[in-house]
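>>> here is my input; please provide its structure:
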Amino acid sequence: MKAIAAIREADSATTRLVQLDVPAPAPGERDVLVQVKAVAANPVDYKVRDGMVPGDQRILGWDATGIVHSVGDKVHGFKPGDRVWYAGNIERDGAYAAFQAVDERIVGHMPSSLGFEEAAALPLASITAWEILFDRFRTHLTSPSRQKSILIVRGAGGVGSTMVQLAARVANLKVIATASRPESAQWVYGLGAHHVIDPRADWREQLSAVDVHSVDYVASLTASGEHVARSADILSPQGAFSLTDDPARFDIGVFKRKSISIHWELMFTRSLYETSDLHEQGRLLHRVAQLVDEGVLKSTANGPARSLDAGTLEAAHQELRAGTAIGKRVFSVSLG
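The predicted model follows:
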């Protein structure tokens, strides 16, 4: 089969993307073998590339939709012909290929109301946002006596675009998102944000202007080390802070006085360690599909789908590195 792989040559300091002919994967007993139809680009792609050593070769891509081609002997929830979506396991080959083998426990049936390209924007972001809101912050267990609030840092990004919707429409939170450009602000308002603030200006001053004097949660999706102190300042006592990135410095001490809980979210943790609740990722993808079909959530694909090749993928990775992407870039897959 054909695949697009990142390769770091033995004498090179950087990686390059190339199309290769590689053997099709053989599904394990709990795997579904998926004919990939569409994929989305994510920061994890370039982060994996950055961690490659000389001589490495990796098939990237952990956001995909497709059709089940065959199933392993112990698979019961899927059959050939099913339309599915998933993020996959970062330790296995990714979705930038004609076929991919994925553990059925982290796979869901696609929303019936979306095509492959629109749906490909949602799996990884939905799992990340869901786990932050419901597994880490446990917003579903909070008292209904008042509406709680969340600040989502970089609300217009891939994860942020899904989190804004889940927070406002499922968790019933007052949603404040950061956005630094008019087009980003317009995007997050369209997804359900109640207020938007500029991340470069004074946070407390901007929140006070919209009668928000503290927030219960901060979901930091970028540059977390740069705004730790500001987050601690605006968080309510006994609030919660989450981050998904890898800041070089992170001063945890600023949260102590308010007893702020801190959560580091990696949506691959369950699959990396094959946790006893691994199946929860498949279940939440089924639930997200229902919410899409009910009209509660919508795709965060931004712009028409491009054809997947090394050039279009490289351009998407550069856009992600620059931090200028709004929503998700998606690609149709027609590799032989």
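
>>> rest of the way, CA atoms for contacts and neighbours
OK.

>>> quick one: Ile152 from Trp187, how far?
For Ile152, the distance to Trp187 equals 14 Å [C-alpha to C-alpha, to the nearest Å].

>>> here is a second sequence; please produce its structure as well for comparison:
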Amino acid sequence: MMPAVAVTEAFPVTDPRCLTDVVTDVPTPGPRDLLVEVAAVSVNPIDTKMRRRAAAAVAAGEQPVLGYDAAGTVVAVGSGVVGFAVGDTVFYAGSQLRPGTNARFHAVDERIVGRAPSSIPVVDAASLPLTALTAWEALFERLGIGLDSGVASGAQNPASLLVVGGAGGVPSIMIQLARALTGLTVIATAGREESREWVTRMGAHHVLDHKKELAGQVAALQKPVADGGTGVPPVRYVFTSQSGGRSGDLAALMAPASHLCLTDDPESFELGAFKRKSISVHWESMFTKVIFGDGDAGDATVDPASQGRILDRIADLVDAGRIVPTTGETLVGMNAESLVAAHRDLEAGHVTGKIVVRV
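Take a look at the predicted model:
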């Protein structure tokens, strides 16, 4: 048996009973699974969303264990595992199809696991997987930006990337990846002075006021230097996890035939705003490959193992000093009290970087 944190009743985040300490069975690894002793997890907006959606499972008598990001040590391997051994330090983002990482031990498919960076503490490694995978896939698979070149297929260079809400978890990694692996000018938005300092440290060339209309600020940047601007290239790529109510503003600042990538589920978003400029709109979900990459119903082009390879590349970039972990706050104790505090902070907004919970 092992300790874990689960949803046992449907309570709002303001109620400390929204997550509960439980005792459950240690998972038995399948043929391609690693059994990981979890050292740290980080908490993402998807965790809070899944907690709110757990009411039906709880009503059916289930006690869902949440959590995705994890870093820890392999303590057992399945009979078909080829890439890892007991004792390896790993990091990964898990799956929506299996129990979560908010537990002492966790079983995970080896294909979506990477070797943790050797140059940083395991706590910081836990801040990286989900956000790094999302940022990587959004940049290089959805937006079509050329890896290691800055050249996008069919696009005219130079170009700018706008990252909306730059101090968040995914944007913090995206800014760094764009600086390390592309030639794009990176523009980020921030609403507080703390956030402005953070995105500048992540590598943004320019920072816009997140609370104000963005199109006018971009236009001011694009003015020639002689006219008081900076002459930044056209915005051909935009990433946002905060798209609600921004359709017109984003369409106005984007270049014709450009690309927009979303990760959120906006209640107010007008796709028609992008038609006049022939702007392509993409959605990125990091779990698509895990959900649809296997079996007859899966798309053969969706390869779960690519996520393990991406994480290995991320680890190499960290160890080379080209990107840094994005830990913003560390909580101690893998228990309901710590995780409730993390959920509460995330739902309140204004979180800079990632919240990590260590054992």
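
>>> which of Ile152 and Trp187 of structure 1 has more neighbours?
Relative neighbour count places Ile152 above the other of Ile152 of structure 1 and Trp187, with 27 against 21, counting by other C-alpha atoms under 10 Å.

>>> show me what the more buried one lines up with in structure 2.
Matched across to structure 2, Ile152 of structure 1 falls on Val163, judged by TM-score structural alignment.

>>> same deal with Gly327 of structure 1?
Using TM-score structural alignment as the criterion, Gly327 of structure 1 maps onto Gly353 of structure 2.

>>> my read: its match touches Gly168, true?
Yes - here Gly353 of structure 2 reaches Gly168: they are 5.5 Å apart, a contact under C-alpha atoms under 8 Å.

>>> show me which of those two is the more surrounded one.
When neighbours are counted by other C-alpha under 10 Å, Gly353 of structure 2 and Gly168 differ, and Gly168 comes out ahead with 26 against 23.

>>> pull the longest strand from structure 2.
Here the longest strand in structure 2 is taken by residue count, with DSSP state E as the criterion, and it is strand 33-43.

>>> which residue packs closest to the match of Gly327 of structure 1, ignoring adjacent ones?
Gly328 (4.5 Å; C-alpha to C-alpha, 6 or more residues apart in numbering).

>>> which element is that neighbour on?
Remark: Gly328 of structure 2 resides in strand 327-332, with elements defined by DSSP states H and E.

>>> quick one: that strand to structure 1 mean distance?
By mean C-alpha distance after the TM-score superposition for structure 1, the fitted strand 327-332 of structure 2 averages 2.7 Å away from its aligned residues in structure 1.

>>> run through who's touching that strand.
Strand 327-332 of structure 2 is touched from outside by Asp124, Ser127, Ser338, Val351, Thr352, Gly353, Lys354, Ile355, Val356, Val357, Arg358, Val359, with contacts defined as C-alpha atoms under 8 Å, 6 or more residues apart in numbering.

>>> closest to Val74 of structure 2 out of the residues you listed?
Set against Val74 of structure 2, the nearest of these by C-alpha to C-alpha is Val359 (15.7 Å).

>>> contact partners for Ala107 of structure 2?
For Ala107 of structure 2, the set of contacting residues under the criterion of C-alpha under 8 Å, 6+ apart consists of Pro27, Thr28, Pro29, Asp33, Leu34, Leu35, Val36.

>>> one step back: which one of the contacts of strand 327-332 of structure 2 sits closest to Asn157 of structure 2?
Comparing the contacts of strand 327-332 of structure 2 against Asn157 of structure 2 with C-alpha to C-alpha places Gly353 closest, at 30.4 Å.

>>> what's the helix or strand following the longest strand of structure 2 aligned against in structure 1?
Elements were assigned by DSSP H and E; along the chain past strand 33-43 of structure 2, the next helix or strand is helix 45-52. Correspondence between helix 45-52 of structure 2 and structure 1 is established over residues 43-50, with TM-score structural alignment as the criterion.

>>> please report how far the counterpart of Ile260 of structure 1 in structure 2 lies from Asp124 of structure 2.
Under the alignment (TM-score structural alignment), Ile260 of structure 1 pairs with Ile279 in structure 2. When distances are taken as C-alpha to C-alpha, Ile279 of structure 2 and Asp124 of structure 2 turn out to be 37 Å apart.
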